[in-house]
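Visitor: Okay, structure incoming, though there's no sequence with it:
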């Protein structure tokens, strides 16, 4: 039986970070991956393919807008299948970086097949081989939640894991769930000329986002697709002509909707029910997420968990950060703690939605009313005016001393030009410090600068300071 200093179960973003980091430090490492190649959900079903599709859809959308603006003529129908070929090409290109042989060259023993615990130190790989790990990292990711809707399974549906394998272009698409995945894919599909309807059980979109930003993104999306809030899907079936029938209840009224296909985007569940955790004593929540300490150790101290199997931040960049913490702790025996305080996220709709730290509502609940809020609408920023992309908002929340506790934005490519404030918050800079940074003119980042300028405007033109300044000027003259 082969023995390892560290076994990584799952070859997604976090698992690959751990495997590469531990091997480079001299540890004897095994990586178990259920698919033919590592890469995980992000590469095969999530970040990479969805962003490739979103980018292709944006090009189609911009072509139409440009034609309208400059009296050009656009003919033909956007080819979804051609876009999906571009998606596959992007996956194939990035796959080279995550190739199993590349990790073997690093000294990692890669096992292809499902792995399951036999006890808290032994893992059996599909096919029969069992290996021993002094320490083990669980990084098995997540999969789509399929709601128990009558007739859904029999009628058929697609998810974010199968949409990129479509061999036809549906004319009408019904999306169940208006979360991040649902909205990103819904808008992309609508831009290829598909009639898209999104159903959401909640009364509002994007409940985790700052309330003031939501109307901007909702208004933008409703120009391209139909959003049904307070809507519950009751039943799904198939008509004789092949149409898929969805029976929904909205605000007490029952409606029938006919479509060609159904995209289920009602959340994700952790892949912890198929790895033999009952043989380890590792504890999970009712939803199947693994419980860990701030050091990312489970209650079995030699077993760690990262990525989507945790409930904290189900993002690739968060899994990568967790992976670095685990390398320090599992390989060197350190006690580093994971810190999500400065972890941002982006919703890649158009316009994009950026989120960092507390919303205004959360800040008032946790800090109190003594907070400061600095806001700039994008129609006040010259570059956005020049681009004719003025729909959006930047919002920065600080404590009374100017320390950043939250930052939010909705606007064209907000995920890029808001990175400056991630750095500022992470390193403890106050909002006023950004005002001193020289920003090239005209850039989109000026939106952040204008928000930070408000800090000094408030300082200099309110309270006792203006009076003192007037006295000083009179004295100086």
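Guide: Good, I have the coordinates. What you see is a predicted model, and the numbers here were worked out from it, not measured in a lab. Numbering: from 1, shown residues only.

Visitor: rest of the way, CA atoms for contacts and neighbours
Guide: Will do.

Visitor: Can you show me the helices along the stretch 351-477 of the chain?
Guide: When assigned using DSSP state H, counting those that start in this stretch, the helices of the stretch 351-477 of the chain occupy the ranges 360-366, 382-387, 414-417, 419-426, 431-435, 446-461, 465-476.

Visitor: Give me the three-state assignment for residue 330.
Guide: helix (DSSP: H, G, I helix; E, B strand; the rest coil).

Visitor: Can you give me the neighbour number for the closest residue in space to it that isn't next to it in sequence?
Guide: Using Cα to Cα, 6 or more residues apart in numbering and skipping residues adjacent in sequence, the residue nearest residue 330 is residue 135, 6.7 Å away. Applying other Cα atoms under 10 Å, we find 20 residues neighbouring residue 135.

Visitor: Spit out the contact partners of residue 135.
Guide: For residue 135, the set of contacting residues under the criterion of Cα atoms under 8 Å, 6 or more residues apart in numbering consists of 5-7, 121, 302-304, 330.

Visitor: quick check: longest helix of this structure.
Guide: Here the longest helix in the chain is taken by residue count, with DSSP state H as the criterion, and it is helix 47-69.

Visitor: how about that one: buried residues?
Guide: 48-58, 60-61, 64 (16 or more other Cα atoms under 10 Å).

Visitor: tell me the most buried of the helices of the stretch 351-477 of the chain?
Guide: Greatest average neighbour count among these goes to helix 431-435 (a mean of 21), per mean count of other Cα atoms under 10 Å.

Visitor: Show me what it is packed up against.
Guide: Taking 3 or more Cα pairs under 8 Å, 6 or more residues apart in numbering; DSSP states H and E as contact, the helices and strands that helix 431-435 lies on are helix 446-461.

Visitor: quick check: angle from the helix it packs on to helix 419-426?
Guide: Angle between the axes of helix 446-461 and helix 419-426 is 50 degrees (criterion: axes from the mean of the first three to the mean of the last three Cα atoms, to 10 degrees).

Visitor: what's next to helix 446-461, contact-wise?
Guide: Taking contacts as Cα under 8 Å, 6+ apart, the residues outside helix 446-461 that touch it are 374-376, 378, 381, 394-396, 402, 418, 421, 431-435, 439, 465-466.

Visitor: try this one next to it:
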């Protein structure tokens, strides 16, 4: 039996849709199997609803806000619908699948419209790209207590908001939700077990974000792991560290994992480490010919991250297996107010790698001319630079942070010298001129003889 397909994608994620479309454009024979359910729609609708609430100053019509999010989601769904992908040459099927190894690696598909019929499909390579689903922590009493998670907020965001709400977990979307609801008048508590609100980002970003959350009215409790919850009458009691807290509504924001419902992978030789699927640097799993991306790898639930991993896996499987996973120049954006953006190493990571050689260039935004003119004074931007001038990390909190960091990411991908910021069509020349002034001061301290030679040249010309 030959191969029916070159590339068979399983899962309902942005990465799955991107990979299937990309492989078809390259001329491969592609199948995309969608498990039953509305996992992608539900996730996108929640993100849109929260984004719209961030720009609202009233809770007058939450139902209308949710309907608008649903309408936008349906419009986006058309762009990745089975009909649209079929026009691109993708064979789209809906149903549940089981992987089998005998007589050879294949999937057995039970299509949704005919569950009694099983069809065997064989491909040269496979991609596991399931939609993300929220992690549910092992908290005592949680199964008997009503709660929401980040993918199940419709009853909360489409009706009357509660007076008191508690969010448990350090996922960035939890911080975004906390800030949004606090500005709408909800009394919000945010509990994280880690020392900072953003444990995987630069510590300064976590400290600055916590200050903004508290200014918005959020009560932030760090180093406060939740061990037990109980519902007593109409209230929810939470044991957090040594404190007993109460709230009207409990929301879990503990991160994400791959939703493998309807995808049978138990026969595959796939290794998992702490809830994450193990892969080689080119994203191939221990089961040869099977690749993984997105929520199976852990980390943030981020559309651009999913697409990057899916594109890398697709290229390595169908073209040349030479590209390796590299997040060092991939921007990370968190939609708080003001937004947070980062790329590359955090300060502790860079210090461990480069020690005393690391150069830190930091600018408060009130020292930047363009920020003064726009009135955007609250925030900072920071570059981590090696003595050679190579940028290894960048972090910013401010209204223009995503644009700044995306420009820096281009330089980092090219491994360019910091001086080359002057050659880019930059979104904010004043900010990067400030960084160049700081770098020039560092350069003078590191190369006093060259600086004296430079001064001697101008003295001679005079």
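Guide: Yes, it's here. These numbers come from a predicted model, not from an experiment.

Visitor: Let me see the TM-score of these two.
Guide: After superposition, the two chains reach a TM-score (TM-score structural alignment, normalised by the length of the second structure) of 0.89; 449 aligned residues with a Cα RMSD of 2.5 Å.

Visitor: if we can go back for a sec, now tabulate the contacts of residue 135 of the first structure in TSV and tack on neighbour count, secondary structure and distance to residue 348 of the first structure.
Guide: Rendered in TSV, the data for the contacts of residue 135 of the first structure read as follows (neighbours: other Cα atoms under 10 Å; DSSP: H, G, I helix; E, B strand; the rest coil; distance: Cα to Cα, whole Å):
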residue	neighbour count	secondary structure	distance to residue 348 of the first structure
5	18	strand	39
6	26	strand	36
7	30	strand	34
121	18	coil	40
302	17	coil	37
303	24	strand	34
304	26	strand	31
330	25	helix	34
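
Visitor: what about the residue lying closest to residue 256 of the second structure once chain neighbours are set aside, distance to residue 148 of the second structure?
Guide: Taking Cα to Cα, 6+ apart as the measure, residue 256 of the second structure lies nearest to residue 134, with 4.4 Å between them; neighbours along the chain are not counted. Counting by Cα to Cα, to the nearest Å, the gap between residue 134 of the second structure and residue 148 of the second structure amounts to 10 Å.

Visitor: what secondary structure does residue 263 of the first structure sit in?
Guide: strand.

Visitor: which position in the second structure aligns with it?
Guide: When the second structure is aligned by TM-score structural alignment, the residue opposite residue 263 of the first structure is residue 251.

Visitor: what residues are up against the residue nearest to residue 256 of the second structure?
Guide: 149-151, 253-257.

Visitor: Which of those has the largest number of neighbours?
Guide: That'd be residue 253 among those, by other Cα under 10 Å, with 27 neighbours.

Visitor: what ranges do the strands span in the stretch 151-300 of the first structure?
Guide: 172-176, 195-199, 226-228, 231-238, 244-250, 253-259, 261-264, 268-270 (DSSP state E, counting those that start in this stretch).

Visitor: how far apart are the last one and its match in the second structure?
Guide: Think strand 268-270 of the first structure. Following superposition, strand 268-270 of the first structure is found to deviate from the second structure by 2.1 Å on average (mean Cα distance after the TM-score superposition for the first structure).

Visitor: try the first one
Guide: In the superposition with the second structure, the average deviation recorded for strand 172-176 of the first structure is 1.1 Å (mean Cα distance after the TM-score superposition for the first structure).

Visitor: Check the second one too.
Guide: For strand 195-199 of the first structure, the mean deviation from the second structure after alignment is 1.2 Å (mean Cα distance after the TM-score superposition for the first structure).

Visitor: Centre of the chain to that strand, how far?
Guide: Distance of strand 195-199 of the first structure from its chain centroid, counting by Cα atoms, centre = their mean, to the nearest Å, is 21 Å.

Visitor: Also the fourth one?
Guide: Distance, stretch centre to chain centre, for strand 231-238 of the first structure: 28 Å (Cα atoms, centre = their mean).

Visitor: Measure the mean distance from that strand to the second structure post-superposition.
Guide: Once the two models are superposed, strand 231-238 of the first structure sits on average 2.8 Å from its counterpart in the second structure (mean Cα distance after the TM-score superposition for the first structure).

Visitor: quick one on the thing from earlier: now for the strands of the stretch 151-300 of the first structure, which one comes closest to residue 139 of the first structure?
Guide: strand 268-270 (9.8 Å; Cα to Cα).

Visitor: helices and strands around that closest one, which ones?
Guide: strand 142-144.

Visitor: Quick check: the aligned residue for the residue nearest to residue 256 of the second structure in the first structure?
Guide: Using TM-score structural alignment, residue 134 of the second structure lines up with residue 144 in the first structure.

Visitor: Can you give me the distance of that match to residue 181 of the first structure?
Guide: The span separating residue 144 of the first structure from residue 181 of the first structure equals 10 Å under the rule Cα to Cα.

Visitor: Mutual contacts of those two, please.
Guide: With contacts taken as Cα under 8 Å, 6+ apart, the residues that reach both residue 144 of the first structure and residue 181 are 160, 265.
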